[in-house]
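S.K.: Need a 3D model of the following:
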Amino acid sequence: MTDSEKPAGAAARDYSKTLFLPQTDFPMRAGLPVREPLLLDRWAATDLYGQIRAKAAGQPKFVLHDGPPYANGNIHIGTALNKILKDVIVRAQGALGYDANYVPGWDCHGLPIEWKIEEAYRAKGRNKDSVPVLEFRQECRAFAGQWLDTQRGEFKRLGVTGDWDHPYATMTFPAEATIARELMTFATTGQLYRGSKPVMWSVVEKTALAEAEVEYEDVVSDTIFAAFRPTAGAADDLASARVVIWTTTPWTIPGNRAVAYSKRVAYGLFRVTAAAEDNWAKVGDLYVLADTLAASVFAAARVEGFERVRDVTAVELAGLTLAHPLAGHVPGYDFAVPLLDGDHVTDEAGTGFVHTAPGHGREDFEVWMANGRALAERGIDTRIPYTVDADGALTEDAPGFTGKLVLNHKGEKGDANKAVIAALTEAGTLVARGTLKHSYPHSWRSKKPVIFRNTPQWFIAMDKPVETLGNRTLRETALQAIEDTRWVPPQGKNRINGMVGNRPDWVVSRQRAWGVPITVFVKRGTHEVLRDAAVNARIVAAFEAEGADAWFTDADGARFLAPDYDPADYEKVTDVLDVWFDSGSTHAFVLDDPEQFPGLSGVVRKRDGGGDTVMYLEGSDQHRGWFQSSLLESSGTRGRAPYDIVLTHGFVLDPKGLKMSKSKGNVVAPQNIIKDSGADILRLWVAASDYTDDLRIGPEIIKTFAETYRKLRNSLRWMLGSLAHFEPGTEIPHAELPELERLIRHRLAELDGEIRDAYASFDLKRVVALLNGFMTGDLSAFYFDVRKDALYCDPISSRVRRAALQVIDETFTRCTIWLSPVLAFTAEEAWLDRYPSETGSVHLQTLPETPSAWRDEALAARWQKIRRVRRVVTGALEIERAAKRIGASLEAAPVVHVADADLRAALDGIDFAEVCITSAIRVEAGEGPEQAFRLDDVRGVAVVPALAEGRKCARSWRVSPEVGTDEAYPDVTPRDAKALREWDAAHGAAA
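M.R.: Predicted structure coming up:
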């Protein structure tokens, strides 16, 4: 206060020196961008990770197995969310008493890295195909290694603690050897096979893709309605009719081999009664269509009138054979086109008939294969043509269109559609055409459309009974494993269950160079895979010594086959593995290899009767990615999932809920947030958000969390400042503590259970809400506010002051440890300020036990009533302060009218003026005068403000008639006079 504010007589002595004001070096301004790196250096210098491991030794294990990010660029806000969430959970599990070891890892193979090297080649005008494979692989390895180091630094800057000196990487020699061994297990058990199926193919990247490697974007496609003429098995009126199909991929018409219908759909024979003369559909033309779709088909065909002639039954359709719509016009299409019943056919869109090109779609392939024997008996050629090559060009199996491009090397639409549509028009079999905007798969790397292309690939069978799985199929085993797993949130179970239940065989081959090769040999002239334990052992040994490059050091694989087999008799497979198989195998070389990762050895899975837990945690897109590939890999080799718990989080969007993109300019970089605000602000945002849904972030959102952080920090700072005066060993028994201190202890006991439960159930949002409510509401806005007078001004001997310091000490310890998983840096800073140590850390602490005897529900219920009345008093004083009728609440002595007898009884026996921080207060029964201040939600309480009577104490600023009653200290209250006597006695003289 200024001299002008001091009470009369105060000039002779500076009483502020006699107050027990907070004293701390813990700064109000966090300065996190500067302070956090210093703490990171400390953690490294003191080997905090090693200390945590040593302290947790022997405890049940909680292993959060890291889903490997690609080592191909700087981290983004989604990666930051993922890694922070993992770190908070790992730290929380450690605080709960588990040996929570975290080994970070990286995916280092596959297109994400290979694509970057090719981009560099293209920029230099260099052709990748002219580079020796081992040289190319070495460049990929060096690139991945560089970004692994960069990302490691970025992750550490987020405050993520783990075994950063010994991470796992899929490109290490032991990892590559294990991946090959896992693949050869599938080969040995007969689950791996080479087959020809339509797969998603990237023309740009020249490789097959799995569902997990595509994303869906809207495109505008050409659409056509094409007519098929019956050639056999038709009644007289059907013989002159046409079966109509609709497709968004006209370029697949050369690959058509059948038309599918459904016996569940009602069909009719329709005649055109009115149409323009230049129309493709002429008056008198007969068409077979699904009843519910006829009108929309004729509208698309610009038919002005039509009539339904009769029903067409499924029996009639089953007996029909059709002519290809290009037959008789383009040579090479004079073959029979059967009608096949298909479960995938509906009457929701199109015509009720599905153009079936078995080389260009999964369902087309499946219905064709399911009818293979019957078709062969009818003399129909069941061979599936290869109508599109790796470059997106139509082949000789598409007569008349060879060389036409579906997509070019840039992923742009080629001339194949135009050529096919023109041929159908000339053949007179086009009924209508148009365009359609719809969702279509794109490679998530090149961002270009893919095509469905029949090509020889390696697959893992989903529905083949396997002896080592108890004659169950991989699908059955995986579905049971899903049941055995805990999914957080629970809906994740339904999501992955549906995906696994409906997925096709797993295509695991890629036509690339940077990856673990498919380490199998095939007997020439057959599809027989060599299954030999000695050959497999030689492959694994070579990979352990040289890495997967060993596979490419000789052309025929003699080093692995000889002396047992003649290399001339075998084909060495040169495809590499799907990178999802790599990452799906990480459990095998991280969780199951004690030599490489001794800290994770000895994990006893819960379902095996132990107490250890393995968690996988990634974004919700990984139900079709890593969660699923890991599930299938482990189920196929071990008969169970590699995890006990799977937790998923949403994606990060901008403040408007839009996806972030550089073109929109709405990208939020974690590096910028850390530079400006610090990593703890980012960590608080992660923990306080509902991670089960999509999260939003932007400058204003960060500003909000910075304000929340400031309040939490100030609570810690005030406690630290007050505890500068705490003397351990002066503790007061619980029963002798004042009610207010027992109330705070009750809240600590409540929070102890709530926070343990929230951390144990991974409900981080609840943890932050509980601590924020307690520290800013119960503590800063209430308890600290009430106790400041006693803490600052009471005599040294005051039991109230001692009791308050004792409880603040207990509160600080708990709040700091409770906060430490979330605010990793700030909690450490506060802890070291309170407990300076060369090697100490808050992260070595477990959640402190809080005595259940501190719980006092009756006391809490009473103080809830007291605080309700207090809110009315506080509201009344705020109005007085705003009107400048008082300056501080200590100038007031309000009259509180309480009509509710229960509320009034709650106030008995307490110093309500102290609770309301007024110099005096009077509580009266009754409703109070009409002009009294009231709150709508606190019925029966009315407050009439009044000024306190007496003089203002020069030390505590209380207004009291008793100021000056002590002759030795004439300008203070008796309480302050006693405090001054004790102070002077302790310090030898008046200060």
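
S.K.: use CA for all of it now, contacts and neighbours both
M.R.: OK.

S.K.: Using just helix, strand and coil, how would you label R433?
M.R.: strand (DSSP: H, G, I helix; E, B strand; the rest coil).

S.K.: what sits against the residue lying closest to it once chain neighbours are set aside?
M.R.: Nearest non-adjacent residue to R433, counting by Cα to Cα, 6 or more residues apart in numbering: I224, 4.2 Å away. By Cα atoms under 8 Å, 6 or more residues apart in numbering, I224 lies in contact with W246, T247, T248, P250, I421, L430, V431, A432, R433, G434.

S.K.: before we move on, what about E396?
M.R.: T387, T402.

S.K.: P254 versus that one, what's the distance?
M.R.: As judged by Cα to Cα, to the nearest Å, E396 and P254 stand 10 Å apart.

S.K.: Identify the contacts common to these two.
M.R.: T387.

S.K.: what about Y969, distance to V614?
M.R.: Relative to V614, Y969 is positioned 68 Å away (Cα to Cα).

S.K.: another one to check against the first:
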Amino acid sequence: MADAPQTPDGRDYRDTVFLPDTPFPMRGGLPKKEPEILAAWGDLYADLRKQRQAEGAPLFVLHDGPPYANGDIHIGHALNKTLKDFVVRSQFLLGNDVDYVPGWDCHGLPIEWKIEEQFRAKARRKDEVSKAEFRQACRDYAAGWIDVQREQFKRLGIVGNWDGRYATMDFATEAAIVKEFHKFKNSGQLYRGSKPVMWSPVERTALADAEIEYHEHNSPTIWVKFPVTGATDDHPDDLLAFRHATPAIVIWTTTPWTIPANRAISYGPEIDYGLYEVTALEEGLEFEPWAKPGDRLILADKLAEEVFKAAKIAGWTRVDAVNPSGLECAHPLAALHPGFGYSVPLLAGDHVTDEAGTGFVHTAPGHGADDYEVWRAHGHHEIPDTVDPDGAYYEHVPLFGGLKVLETEGKKTGKFGPANPAVMEKLIEAGTLLARGRMDHSYPHSWRSKAPVIFRNTPQWFVRLDGEHGLRDKALAAIDATTFHPAGGRNRIRSMVETRPDWLISRQRAWGTPLAMFVDRQTGQPLHDDAVDARIVEAVQAEGADAWFTRPDSDFLGAGHDPDRYEKVEDILDVWFDSGCTHAFTIEGRADSKWPADLYLEGSDQHRGWFQSSLLEACGTRGRAPYEAVLTHGFTLDENGEKMSKSKGNTVNPLTVINESGADILRLWVSVVDYAEDQRIGKQILQTTVDAYRKLRNTVRYLLGALNGFDEAERLTDLDQFPPLERYILHRLWELDGEVRAAYARYDFQDVVRPVLEFCSGDLSALYFDIRKDSLYCDRPDSLKRRAVRTVMDEVFTRLTAWLAPLTPFTMEEAWTTRFPEAGSNCARVIPATPAEWENTAEAARWAKVDTVLEEVNDALEAARRDKLIGGAWTPGPRSRPPQTPSAPSDGLDPAEVFRTSGAELSAGETAVTVKVADAPKCRRCWRRMPDFSESSGLCGRCEDAVAAIDAGR
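M.R.: Next comes the predicted model:
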């Protein structure tokens, strides 16, 4: 209505048309507006809790998995914390009281490394710094990043008990962790064992399964001959013809450096083995093979040909079948040094297969879990120490003392050292190397340093999973009793717990919570004394874990124990044990919380991390999981589906997105993606999100403008007075209300935002607003139809601002306070009750049919515009003839109003739409061409009546 609607005598009707009017801007300006809203909220979370507690609302507990206090937040943080905020805000919206205490993980190697770097920059080595000074520097570093990340999370709109936040380095927290550790110690679930564990020479500490990730690695491969020296007495005499040539058992390995630690060879009892004699070698080679005609080799029959190919053997004869049971071999380096002069027995092992290799497994019990288990199962208890904590051979290792397996300093840090080539050269010298090569395979790396790890025998402390306490069985039962979102998470964590080894909980580092206990030097057992434990916990509570390292032993042992008899354990706890205890000091025992939590929510990698450590800790101390349900999300990739990397330059910084577009844009992206799978983000995807946001904002803005001046006196309450279209929109509100509540209850935020956005763009913008703008702008203010329109729009606004409050809280807050500046925060509302009588499936079915006809009419009108037969929507007149069909009932509907034309005729039996130009003059107020046009006023009858009513009311 850009033209001034004037009468022939010059009257301007513009001030009689009710155009939308609102101060709510079209452009969001979120980067500037959101901080203002945050300031206005104040401590919104505390206010919401007080309100719900005063209402006696049910309690919902979301326990926060702690991010690491190291560096600015990244897009993974933003996704995770936003999803948690969706849960918190939606539970408040559903009428619950919500306990959510954000927390931080503060101990561990990344921070320790940073502090080591800082001291090195000051020309101070770590061993020149007191433990107290070093730990304080770590504490200060973590505290600084907690402050930074907390403000960044707040800027995202995350609500929670920020003032009551937890951190694993707080004194009270460290005391609580020690107390939980003592429960394992005193219950007998803790033991010290010397066994091979995954060890990081670069980090100089043991690592647990949850700290390992696998990367492709190119390793040397070798086939090694172990000469057979004899057999046990019960071995058949005719098994081997030793008189012809000494046979050798052949093994294959990708870790040549473990050969000096070999103590046995494992074989598979169900595998068929044969004795093979070499008859010919490949010719025309650039080198001479190490095999010779006449060599006799024992191999798995299924793998013999592969081995011969690797060794360049062209001809062979199978001499006989072989049963390896009872055979003994010489070490392949025995000829070079008497230190390798021991016998190497053949041991049956279920872990041996004939899928790859030779069918025999070189067994170094100090460097492999299977090797260790089969060695112990055959009655052997001594475990050789071959490699030191720095990844070098001990000096006592013959031929190789001091050589590095892995480099731990300088530019080559994390690379394999000279040990592998040195071992291969000595095998060649001894005449026992049959072949060698290289292969790409998956190899374990530390997820922190990204450096390869090794299996290394070392005394460590473990929590026993099996035995009389049955921790594994308790954990599996707890998994079965837990709800998982998505459901597949149950099988994933269950398979991990079923097969995982005992929980390795000790680490050889400085920054962390100690295994604060004493061990009897005579018995090797931990001291069980409640008074000693109480003194330890009390000291840590008062001074932090530093007290364990700085106070004399006598302060803890008291008068009843001789300090000389006890060893103070100064290892620190696995950081997963720290975070696995968070339920014990964050939610348990608090008056305004409850245990167990209703929900744990983290990335899917936490099935082997926090979910699992929390499960084991709680099952070990309380007999059940600390959660009722677990929700997991995927990882965030770039727009091409590739992993984000700073080196690739494909990262998306959430702080940049917030500064450029606003937090609500990032939050809307989180709400739209399927978080259960890996998600993608980038400039194009964010632009799509901005477009969706703009449509949503325009919908809210139109409602605000259309509802300007609406009050309760104008509201219609009798449903019978509502036209069919209004009853249809109310039905859609009833329908959406059920969908939204159910989706929030099952944490399915995509099923909230998508139907609501479709409702805004389809039912509202494309249908309802377009049809009703004529009535809204031009009907007299007291007409029942206009009152019905504004009543329905009020109901729509009331629900939209509630439904979307958890997802786009800044925008919905701005909209709500624009209309109701004195009504308090939109975030404090619950979803309004939706009357059951709004359900109207018959009206919904009718409008589905009307929509089919409307499509045909719109196509015909668009074609007429292209042909310049008509101009605006109101140009077609009363002789427009959309078809009257059974699929388009029109009872109670004005077809011209629905089609947005000046008139319409429905004729039974027609199958096409005919567009005719209306011959009536155009009303100067509503622009419709109506037969009841008044020449004197220039208005149609409807507008004359409206203007008269408006003039009378002035």
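
S.K.: follow-up on the earlier one: looking only at neighbour counts, state which of Y969 and V614 of the first structure leads.
M.R.: V614 (21 against 17; other Cα atoms under 10 Å).

S.K.: which position in the second structure aligns with the more buried one?
M.R.: The alignment partner of V614 of the first structure in the second structure, by TM-score structural alignment, is D598.

S.K.: before we move on, what about A95 of the first structure?
M.R.: By TM-score structural alignment, A95 of the first structure lines up with L93.

S.K.: So that match versus P809 of the second structure, what's the distance?
M.R.: Remark: distance between L93 of the second structure and P809 of the second structure (Cα to Cα) = 12 Å.

S.K.: Put together a markdown table for the contacts of I224 of the first structure, with distance to S443 of the first structure on each row.
M.R.: Listed next are those as a markdown table, based on distance: Cα to Cα, whole Å:
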| residue | distance to S443 of the first structure |
| --- | --- |
| W246 | 26 |
| T247 | 22 |
| T248 | 19 |
| P250 | 21 |
| I421 | 27 |
| L430 | 32 |
| V431 | 33 |
| A432 | 31 |
| R433 | 28 |
| G434 | 26 |
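
S.K.: Could you identify the buried members of the residues you listed?
M.R.: Among the contacts of I224 of the first structure, the ones that count as buried by 16 or more other Cα atoms under 10 Å are W246, T247, T248, P250, I421, L430, V431, A432, R433.

S.K.: Find the nearest non-adjacent residue to the fifth one, please.
M.R.: This points to I421 of the first structure. P250 (6.8 Å).

S.K.: Trace that neighbour over to the second structure, please.
M.R.: By TM-score structural alignment, P250 of the first structure lines up with P256.

S.K.: three-state assignment of F225 of the first structure?
M.R.: strand.

S.K.: Aligned to it, what sits in the second structure?
M.R.: Looks like F225 of the first structure aligns to W223 there (TM-score structural alignment).

S.K.: Contact partners for its match?
M.R.: V250, I251, W252, T253, L433, L434, A435, R436.

S.K.: Who are the contact partners of the third one?
M.R.: Contact partners of W252 of the second structure, counting by Cα under 8 Å, 6+ apart, are T221, I222, W223, V224, G357, T358, F360, V361, H362.

S.K.: just checking, the fourth one touches L433?
M.R.: Think V224 of the second structure. Yes - judged on Cα atoms under 8 Å, V224 of the second structure makes contact with L433 at a distance of 4.8 Å.

S.K.: Kindly indicate which of the buried ones among the contacts of I224 of the first structure lies nearest A860 of the first structure.
M.R.: A860 of the first structure has its nearest neighbour among these in T248, at 68.5 Å by Cα to Cα.

S.K.: Test my guess that the closest one contacts T223.
M.R.: Yes - shown here, T248 of the first structure and T223 form a contact pair, counting by Cα under 8 Å, at 4.4 Å.

S.K.: Can you name the residues that contact V265 of the first structure?
M.R.: A290, T346, D347, G352.

S.K.: circling back to that earlier point, would you turn the buried ones among the contacts of I224 of the first structure into CSV with distance to L770 of the first structure?
M.R.: Formatted as CSV, those follow (distance: Cα to Cα, whole Å):
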residue, distance to L770 of the first structure
W246, 58
T247, 57
T248, 54
P250, 60
I421, 65
L430, 67
V431, 66
A432, 64
R433, 62
